[in-house]
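**Student:** with the input below, show me the fold.
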Amino acid sequence: MSTFLMAASQAIAPPYAPPSGVEHVNVRHTERFTVVGNHLSQHPELSLAARGLALHIQSLPPGAKVGIKVLAARLPADSEHRIAEALRELEEHGYLKRIRERSPEGKVYTRTVSYNHPDPAALDKARTQRKSIKPRKPRPTPAPNPNPAPSPAQPAEPAPLPRVPAPTAKKPPRPPLPQPLNPRPQLLQAAALLLVGLQNQDPELRLTEEQINFLAPGVAAWFERDASPAAVRKALTEDLPRPVRFPAQLVRHRLTVSLPSGRSLPAAFRPVPMQNCDGCDRAFRASAPGRCDDCAGEANH
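**Tutor:** As a prediction, the model looks like this:
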């Protein structure tokens, strides 16, 4: 009987179940490794793309290029738009800073600073303040002089300068967006397609449908002035500030201040066209066909 119970208990015993959850197999690194804090690897608000990009940037040597196009070429599995979004996340949470500076030659470039802690500047500031606060030793009180010398006359304090009120002049209004003289539907459609395609050239120039409808007449005005689509695209995408926080305002500003001259100039600046005189067939300048001054004078006499 006991033998039967032992066999039955062995038959119904549950098989060995391995523990659930992750199991780590760690190898100690002695070269080519990067230390990353859990505040980054387990950040609750950063996407996986942003955390992976931060780890990649922190593993690069100083001076390595980290522009959007360079990172997209180095990381072909991610698009330029995804990399731009990840860089913006890292900036918002204090792991990255991009500073626009101008070289002595006048060229504008972007300096990128990568932080392995989200707020090292605040930590350094607090540490410096703790070191600088030291208890002051009381100064010894000097003994009174039995024969004090007369103190020299103190110079009079200068009169305070009058306060200059802050300027109250209002800023001049922004110039209006250029408008085409002949807003044909084909022209506005071509302008809208150009604005939609800007995000393909730079992901930070993504515009909403409402913004495209508002800016399309400005692009059409450039087309009327003999500007090619390539010239308009270059004017809107060349030497952009980083990051582009307000793409619609930037495009509006460039369309307005860089508007080229062309055939659609104001009437006061247009040259008077040449006409052939109906009387003597000589060429003369006039806004409409007719007779020259000599033939018109003879007809009046």
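**Student:** going forward, measure contacts and count neighbours with C-alpha atoms only.
**Tutor:** Will do.
**Student:** check the chain for its longest helix and report it.
**Tutor:** Using DSSP state H, we find that the single longest helix of the chain is helix 209-224.
**Student:** which residues sit against the helix or strand just after that helix?
**Tutor:** Going down the chain from helix 209-224, the next helix or strand is helix 229-237, by DSSP states H and E. Contact with helix 229-237 is made by 194, 198, 201-202, 219, 222-223, 251, 254-255, 258, as judged by Cα atoms under 8 Å, 6 or more residues apart in numbering.
**Student:** what comes up buried for helix 229-237?
**Tutor:** Neighbour counts over helix 229-237 (16 or more other Cα atoms under 10 Å) mark 232-233, 235-237 as buried.
**Student:** between these, which is nearest Lys131?
**Tutor:** Of all those, Thr237 has the smallest distance to Lys131: 48.2 Å, by Cα to Cα.
**Student:** could you also give me the structure for this next sequence, so I can compare it with the first?
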Amino acid sequence: MIVLGIESSCDETAAAVIRDGSHVLSSVVASQVSVHHPYGGVVPELASRKHIEAIVPVVNAAIADAGITPEQIDGVAVTQGPGLIGSLLVGFSFAKGFAYGHGIPWIGIDHLEAHINSVFLEPNPPAFPFVALLVSGGHTSIYLVTSHLAFHPMGQTRDDAAGEAYDKVAKMLGLGYPGGGVIDRLAAKGDPTKIAFTRPFLDKDQFDFSFSGIKSAVMRHLQLHPDPSQTDQQHIAAGFQAAVVDVLVHKIINAAKVKGCSHLAVVGGVAANHGLRNAISHDATTAGISVHIPAIEFCGDNAAMVAAVGYHRLKAGQHSTMEEDVYSRVKFRPVAN
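**Tutor:** Sure thing, here's the model as predicted:
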């Protein structure tokens, strides 16, 4: 089965063609970082306008790169939510029209569900059941995953997501948007012991997160030490990242132990963070747990992961109707197996 995936939940317009749920024939992503950089974050109205400009060229490029014709596509999968309503509507409406015009089934996909399935785009995916840490700019959660379509929430952030905290700290330091990559690079040059920030574990035996406190701790440090030098910025970044990573790594490894899982996955935009990738790989291996992290290109928002889920849902006989609409908030739909 060949599935066309479409993603437009935030500020990337993406399309991909996937065969049988795991073979990536093409993946095209049009980023809007340069558009939103001057504003220090995503401007929803600008994002939706850029999606309108990019959707047709991006889909055409994905089909061409896959070496197929539109007539060879068996189904369409598109992000339905959560995300920015204006942005979601562009991809969702296009997918409806494409599927209707070609007489093929289509399915709306939950963005978080797609991120979890991104690990199955890799050569050695995890065996079920496994625990997954989904960590991005908008979401930080832990799930027990028992099949491609069954996800059981274990914990989530109570305030800021980890990626959101990265963006806010980067803004405090005058580093611009997005903040994840630049903080990661600065942290690699700094000493995490120079400036020690609190670890917001909440209850170490539970799986909820809170990152607003560490963001506030960085703010207080900057109020006491304004105009940091480049070296000071590196130490601040290193201390901040070490605190965030320590919490994320502890929680997901503990979740795997509690559920008796020998596999864990880390997915979402922050999974591209080198500090997190290195720490989880080291600590999980020490604990005898196999780690699965998507390639960098599949950590951020992309359409390949959307098509991967779409394959399994379409194969199960599920499809969406023309009356369905997008949604902005988390609306996760675990399926009992």
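**Student:** TM between them?
**Tutor:** Put the two chains on top of each other and the TM-score (TM-score structural alignment, normalised by the length of the first structure) is 0.21; 91 aligned residues with a Cα RMSD of 5.0 Å.
**Student:** circling back to that earlier point, which elements pack onto the longest helix of the first structure?
**Tutor:** helix 185-196, helix 229-237, helix 247-257 (3 or more Cα pairs under 8 Å, 6 or more residues apart in numbering; DSSP states H and E).
**Student:** now the angle from the second one to helix 209-224?
**Tutor:** Going back to what we said before, that points to helix 229-237 of the first structure. 130 degrees (axes from the mean of the first three to the mean of the last three Cα atoms, to 10 degrees).
**Student:** tell me the angle helix 229-237 of the first structure makes with helix 185-196.
**Tutor:** 40 degrees.
**Student:** which single one of the buried residues of helix 229-237 of the first structure is nearest to Ile68 of the first structure?
**Tutor:** Thr237 (14.3 Å).
**Student:** flag every buried residue along the host helix or strand of Glu89 of the first structure.
**Tutor:** Using DSSP H and E, the element containing Glu89 of the first structure is helix 80-92. Neighbour-count burial for helix 80-92 of the first structure flags 80-81, 83-91 (criterion: 16+ other Cα under 10 Å).
**Student:** equivalent analysis for stretch 224-240 of the second structure, please.
**Tutor:** 232-240.
**Student:** can you list the residue ranges for strands in the second structure?
**Tutor:** Remark: strands assigned in the second structure by DSSP state E are 2-7, 12-19, 23-31, 75-81, 106-110, 130-135, 140-147, 150-156, 263-267, 290-292.
**Student:** which of the residues in the longest helix of the first structure are buried?
**Tutor:** So, applying 16+ other Cα under 10 Å, buried residues of helix 209-224 of the first structure: 211-213, 215-224.
**Student:** mind putting those in CSV, distance to Gln10 of the first structure included?
**Tutor:** Compiled in CSV, the buried residues of helix 209-224 of the first structure are given as follows (distance: Cα to Cα, whole Å):
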residue, distance to Gln10 of the first structure
Gln211, 75
Ile212, 76
Asn213, 78
Leu215, 80
Ala216, 81
Pro217, 85
Gly218, 85
Val219, 84
Ala220, 86
Ala221, 89
Trp222, 88
Phe223, 88
Glu224, 91
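**Student:** thinking again about what came up before, just the buried residues of stretch 224-240 of the second structure now: which is nearest Ala188 of the second structure?
**Tutor:** Among those, and counting by Cα to Cα, the member closest to Ala188 of the second structure is Ala238, at 6.8 Å.
**Student:** nearest residue to the closest one in space, please, no chain neighbours.
**Tutor:** Spatial nearest neighbour of Ala238 of the second structure, excluding adjacent residues (Cα to Cα, 6 or more residues apart in numbering): Ala187 at 3.8 Å.
**Student:** ok, the one you found - contacts?
**Tutor:** 234-239, 241.
**Student:** hmm, back to that, report the angle between the longest helix of the first structure and helix 247-257.
**Tutor:** 20 degrees.
**Student:** what's the neighbour count on Ser132 of the first structure?
**Tutor:** Counted with other Cα atoms under 10 Å, residues neighbouring Ser132 of the first structure total 9.
**Student:** that one and Ile83 of the first structure, how far apart?
**Tutor:** Note on Ser132 of the first structure: its distance to Ile83 of the first structure, by Cα to Cα, to the nearest Å, is 42 Å.
**Student:** equivalent analysis for Thr3 of the first structure, please.
**Tutor:** With Cα to Cα as the criterion, Thr3 of the first structure and Ile83 of the first structure are 69 Å apart.
**Student:** do Leu96 of the first structure as well
**Tutor:** Taking Cα to Cα, one finds Leu96 of the first structure at 13 Å from Ile83 of the first structure.
**Student:** again, but for Leu48 of the first structure
**Tutor:** 11 Å.
**Student:** got it, and Ala122 of the first structure?
**Tutor:** 27 Å.
**Student:** if we can go back for a sec, which one of the buried residues of stretch 224-240 of the second structure sits closest to Ile214 of the second structure?
**Tutor:** Among these, and counting by Cα to Cα, the member closest to Ile214 of the second structure is Phe240, at 7.4 Å.
**Student:** and that closest one, how far from Leu276 of the second structure?
**Tutor:** In terms of Cα to Cα, Phe240 of the second structure sits 12 Å off from Leu276 of the second structure.
**Student:** list the contacts for the closest residue to Ser27 of the second structure other than its chain neighbours?
**Tutor:** Sequence neighbours aside, Ala16 is the residue nearest to Ser27 of the second structure in space, at 4.2 Å (criterion: Cα to Cα, 6+ apart). Ala16 of the second structure makes contact with 4-6, 24-28, 59, 62-63, 302-304, 307, according to Cα under 8 Å, 6+ apart.
**Student:** please give the element, helix or strand, for the closest residue to Leu87 of the first structure other than its chain neighbours.
**Tutor:** Distance criterion Cα to Cα, 6+ apart; nearest residue to Leu87 of the first structure, sequence neighbours excluded, is Ala50 at 6.8 Å. Assigned by DSSP H and E, Ala50 of the first structure belongs to helix 48-59.
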